[in-house]
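[1] sequence and predicted structure below; questions after.
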Amino acid sequence: MLIQFVMVGLGGALGSMLRYLISLIPVNNTFPFLTLITNLLGALLIGFIVGLSDNLFISKKFLLFLKTGVCGGFTTFSTFSLEAVQLFQCGEHFLGTIYAILSVILCLLGIILGEYLGRLAV
């Protein structure tokens, strides 16, 4: 059981560091593009991992590292939620709505595309 916690923790640390690197990209805009991009990349990555694991043996421990750890640490759904609420609170109702809709739709499509690409890669 301890090894599973370590795998998730190491993956989470890596995912969080990658997310932080993306946040350092200089973007000067009200719309939270970097969080949207991070969530889309995370959705694509987790879909890819699922697609790969359908056709290729990947150990349960490594899947924990990748899906729960890396993808969980990398994606920023809590940040997305906070930024959407902040847009609404600042009176940016249109941007908040567009941001929420794009985040959900694009990330769902990212899962589908990532899974498809993962299956093709084997």
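    Arrived safely.

[2] from here on, just use CA atoms for contacts and neighbour counts.
    OK.

[3] sec struct for T30, please.
    coil (DSSP: H, G, I helix; E, B strand; the rest coil).

[4] ok, it to T79 distance?
    15 Å (C-alpha to C-alpha, to the nearest Å).

[5] ditto for V6
    Distance from V6 to T79, by C-alpha to C-alpha: 24 Å.

[6] looking at T30 and T79, which is more packed in?
    Taking neighbours as other C-alpha atoms under 10 Å, T30 and T79 compare with T79 leading, 14 against 9.

[7] got another, please set it beside the one above:
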Amino acid sequence: MNLLLIGVTGILGVYTRYFIDSYFLNKSYITGTLIVNTLGCIVAGTLMALLQQKSQSQQLYKIIIIGFCGGLTTFSAFILQGFNLIHEGEKIKTMAYLIGSPLLGLISLAFAYYMTNTFFLSNLK
């Protein structure tokens, strides 16, 4: 049942992102991304605080964080994990994670883009 609820809330997150991105598409593509990333972080932070205070089950956490926020934006999970490292006092791991993840992502994207253009797309011309 949890898997079904995660899927349903994930679909809601995807649709929410689609509508926000569609609204801002002609204005500025980064505005939509900024809004969904911020919204996802607000939802994740609110839920995290509520679950700590009321000692609710992890099921609700999984359904909303993995489902809705995961469908909306993975950025909120990235920030939530960084926040948890800070909360655990892991200063060096926090900095490595928060700096290393985007840097590695950018390097990976640039590498894949270069390799695709060089070895695959150049052969199509």
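    Cool, the structure landed. Only a predicted model underlies this, so the values are computations on that prediction, with no experimental measurement involved.

[8] TM value for the aligned chains?
    Here the TM-score for the pair of chains, by TM-score structural alignment, normalised by the length of structure 1, is 0.54; 81 aligned residues with a C-alpha RMSD of 2.8 Å.

[9] report the central residue of structure 2.
    T74 (1.2 Å; C-alpha atoms, centre = their mean).

[10] tell me how many other residues surround the closest residue to T33 of structure 2 other than its chain neighbours.
    In space, and not counting its chain neighbours, T33 of structure 2 is closest to D21: 6.9 Å by C-alpha to C-alpha, 6 or more residues apart in numbering. D21 of structure 2 has 21 neighbouring residues, counting by other C-alpha under 10 Å.

[11] what residue in structure 1 is paired with D21 of structure 2?
    Superposed on structure 1 with TM-score structural alignment, D21 of structure 2 falls opposite S23.

[12] what about its match, distance to L34 of structure 1?
    For S23 of structure 1, the distance to L34 of structure 1 equals 6 Å [C-alpha to C-alpha].

[13] one more: V50 of structure 1?
    Applying C-alpha to C-alpha to V50 of structure 1 and L34 of structure 1 gives a distance of 24 Å.

[14] more neighbours, those two?
    Comparing V50 of structure 1 with L34 by other C-alpha under 10 Å, the one with more neighbours is V50, at 23 against 17.

[15] please verify my assumption that that one contacts Y116.
    No: applying C-alpha atoms under 8 Å as the test, V50 of structure 1 and Y116 come out as separate, 9.1 Å apart.

[16] now do the contacts for the aligned residue in structure 1 for N2 of structure 2.
    Counting by TM-score structural alignment, N2 of structure 2 lines up with Q4 in structure 1. Applying C-alpha atoms under 8 Å, 6 or more residues apart in numbering to Q4 of structure 1 gives the contacts K61, L64.
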